[in-house]
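> build me a model:
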Amino acid sequence: MKWMIPALGALALVTACERSSAPAPVPGGLRIAAWNIEHLAAENGMGCAPRDDAGYQRVTAIIDEVGADIWLLQEIENEAALARVFDPSQWTFHVEARPAGEQDDYPLCRGRDDGTRLTMQSTAIAVRRGIDHVVLPALTELDVEGQDRLRWGVAITLTGEAPLDLMSVHLKSGCFSGDAASACPVFFDQVPVLESWIDERSAAGRGVIVGGDFNRRLEVEGDSVWLDLNDGDPAPLRLAGAGISPRCNPRYAEFIDFLVLNEEAARFKVDGSFFETTFSGPRERHPSDHCPIAVDVRWPG
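This is a model prediction of the structure:
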């Protein structure tokens, strides 16, 4: 099938000085993006990155600018939150079904003294309507503690001549490098779960793309986690933006958000198509503390 990519204009209230330009989509291609939208709540003023109407509109403007057909998303409260920034008539939502607790059970936001509490932080996928796909079982095993606190992987398959499996992940935070941090034992328990999911599909000859917030600097030379994931069995993996440094925040020289492609999916990646959409202007007007990343593929769906 042909992937139809309509041109979408950014909202007028977001000026050029507040965003950067994304490259035009490749004709006939499929654009896949990943973005941790930072505590995207369903209601104004809620969560640890509370937004007003203009804040939600800034998020929508970036979504329109990137022009992706599929979004692998993190830190989403629920479908209602997605409907604040994606037009439900144009998009299909798949949100992690991990049980949400009562609002009073969530911790207070760090660095705030107004009583604001954390909201549910789920993984999700948004698919432009018209793209044929089916929902796969969530990778619930990523909740290695079994207490509904660790995020599941949400997955779909693009159907057609050559199935392509896509998953949104948000791994345990705090083990960004090395193995000494207190979060590392839990994080390291998640890695073989994700590796097994990728390897099983790769061994069956399926294309696989896993995207999202890995909370790990996988491109640091000799990183043990990347070496485990990319052990060549049954086939090598690729980072869509390998060798490209992030520009989202000058404090950080290494990505922790990635689009990981198995060998079959990498065959269809458009050379040079990986990009990161960054923000300028005052930090308090940035739509998230993470910047979207995206890649184009010519998938024979």
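
> can we go C-alpha only for contacts and neighbour counts from here?
Will do.

> show me where the stretch 151-300 of the chain has its helices.
184-203, 224-229, 263-266 (DSSP state H, counting those that start in this stretch).

> let's have those helices in a markdown table, adding distance to Leu82 and mean neighbour count.
Converted to a markdown table, the helices of the stretch 151-300 of the chain look like this (distance: least, CA to CA, whole Å; neighbours: other CA atoms under 10 Å):
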| stretch | distance to Leu82 | mean neighbour count |
| --- | --- | --- |
| helix 184-203 | 25 | 17 |
| helix 224-229 | 31 | 16 |
| helix 263-266 | 27 | 20 |
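
> to compare with the earlier structure, here is another sequence to fold:
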Amino acid sequence: MATWNFEWLTLKGDQRAGVRHQDDYQQLSSIFVQLASDVLAFQEVDSPEALARVIPTEAYNVYFSDRYAALKDSTQSQQLTGFAVRKDWKVDDPRDLRQIALPGFFGVPSLRYGTYIVVTPPGQEPVHMLSVHLKSGCFKQAQASRSCEKLRKQFSVLADWVREHGDKNILIAGDFNRYISEKQDPFWQQFRQSLLDDASRPTNIINVTESVRARCKARRYNWRTQTWNQVMYSRLIDHILVSESLASRWQYSFQHHFAYHNVMNFRLSDHCPVVATFKPQ
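Presented below is the predicted three-dimensional model:
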């Protein structure tokens, strides 16, 4: 199982960070092959055509956010969530977790949907999975900023979804835009404790990427100077959360670090993929 925010994986050419050439896609595809993941939760992908430049469609089925149907003809690139799953695995594709987009008074969402699928590996029990991309701008602070308030509401929506599926195998993966692995993070503590304290169905959710060492080398485009800058992200915002039933099968987790040469010579992403490995039942 892996999660990867591709940073504007798009073929539309309207995003400077999304302009890639054939050799860039080949490098991304090579990294995906190295991950050898049966399931990938992805974020910031505009279309199946863009994803097909990275993921071999002869080996994987792709499940996009429900928003894709409404946005596929847009001339502007979209940041959509979704999954790629090996073709010999059974998958059900229910409706997205739309509430996590925090729709306004007229029902228009301001944020990204959580893509929801139910995956049944061969000879195993189903796993209810979400691919999420939460609100940015509240990485560690707890003050009442607009970004933090939205992120807090999104964690509340996630908690409600977990309660609804608490008797099942659960996996939530993606870009949380929050350092929830760090000691006593208030958002993570409140989320987890609210589930444990539920009198009707206490649920233990575990972050199996909690101890992953983040050392993601990348390049970021600086709009002010119109140059690419080298960066090193040493704090993790991409996580994989699982129910206790799956945590008992968890073996190890890691972040795939891009080679320095590849970062400097190819347009990759400002996120390194994060991988969790589980024992079969």
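
> TM value for the aligned chains?
The TM-score (TM-score structural alignment, normalised by the length of structure 2) is 0.83; 251 aligned residues with a CA RMSD of 1.9 Å.

> distance between stretch 262-269 of structure 2 and the chain's centre?
Chain-centre distance of stretch 262-269 of structure 2: 20 Å, with CA atoms, centre = their mean, to the nearest Å.

> helices of the stretch 1-150 of structure 2, start to end?
Using DSSP H, counting those that start in this stretch, the helices of the stretch 1-150 of structure 2 run over 22-35, 48-51, 67-71, 146-164.

> Arg283 of structure 1: which of the helices of the stretch 151-300 of structure 1 is closest?
Checking the helices of the stretch 151-300 of structure 1 against Arg283 of structure 1 by CA to CA gives helix 184-203 as the closest, at 29.4 Å.

> what sits up against the closest one?
The contact list for helix 184-203 of structure 1 (CA atoms under 8 Å, 6 or more residues apart in numbering) reads 141-145, 171-175, 179, 207-208, 225, 228-229, 233-235, 262-264.

> for Val66 of structure 1, find the nearest of the helices of the stretch 151-300 of structure 1.
helix 263-266 (20.7 Å).

> Asn214 of structure 1 reaches Ile256, doesn't it?
You called it Asn, but residue 214 of structure 1 is Phe. Yes - taking contacts as CA atoms under 8 Å, Phe214 of structure 1 lies within contact range of Ile256: 5.7 Å.

> who has more neighbours, these two?
For Phe214 of structure 1 versus Ile256, neighbours defined as other CA atoms under 10 Å are more numerous around Phe214 (23 against 17).

> what's that one aligned with over in structure 2?
In structure 2, Phe214 of structure 1 lines up with Phe176, judged by TM-score structural alignment.

> what's the separation between the nearest residue to its match once chain neighbours are set aside and Ser156 of structure 2?
Distance criterion CA to CA, 6 or more residues apart in numbering; nearest residue to Phe176 of structure 2, sequence neighbours excluded, is Leu134 at 5.0 Å. According to CA to CA, to the nearest Å, Leu134 of structure 2 and Ser156 of structure 2 sit 12 Å apart.

> returning to that earlier point: turn the helices of the stretch 1-150 of structure 2 into a markdown table, columns for distance to Gly123 of structure 2.
Below are the helices of the stretch 1-150 of structure 2 laid out as a markdown table (distance: least, CA to CA, whole Å):
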| stretch | distance to Gly123 of structure 2 |
| --- | --- |
| helix 22-35 | 23 |
| helix 48-51 | 28 |
| helix 67-71 | 32 |
| helix 146-164 | 24 |
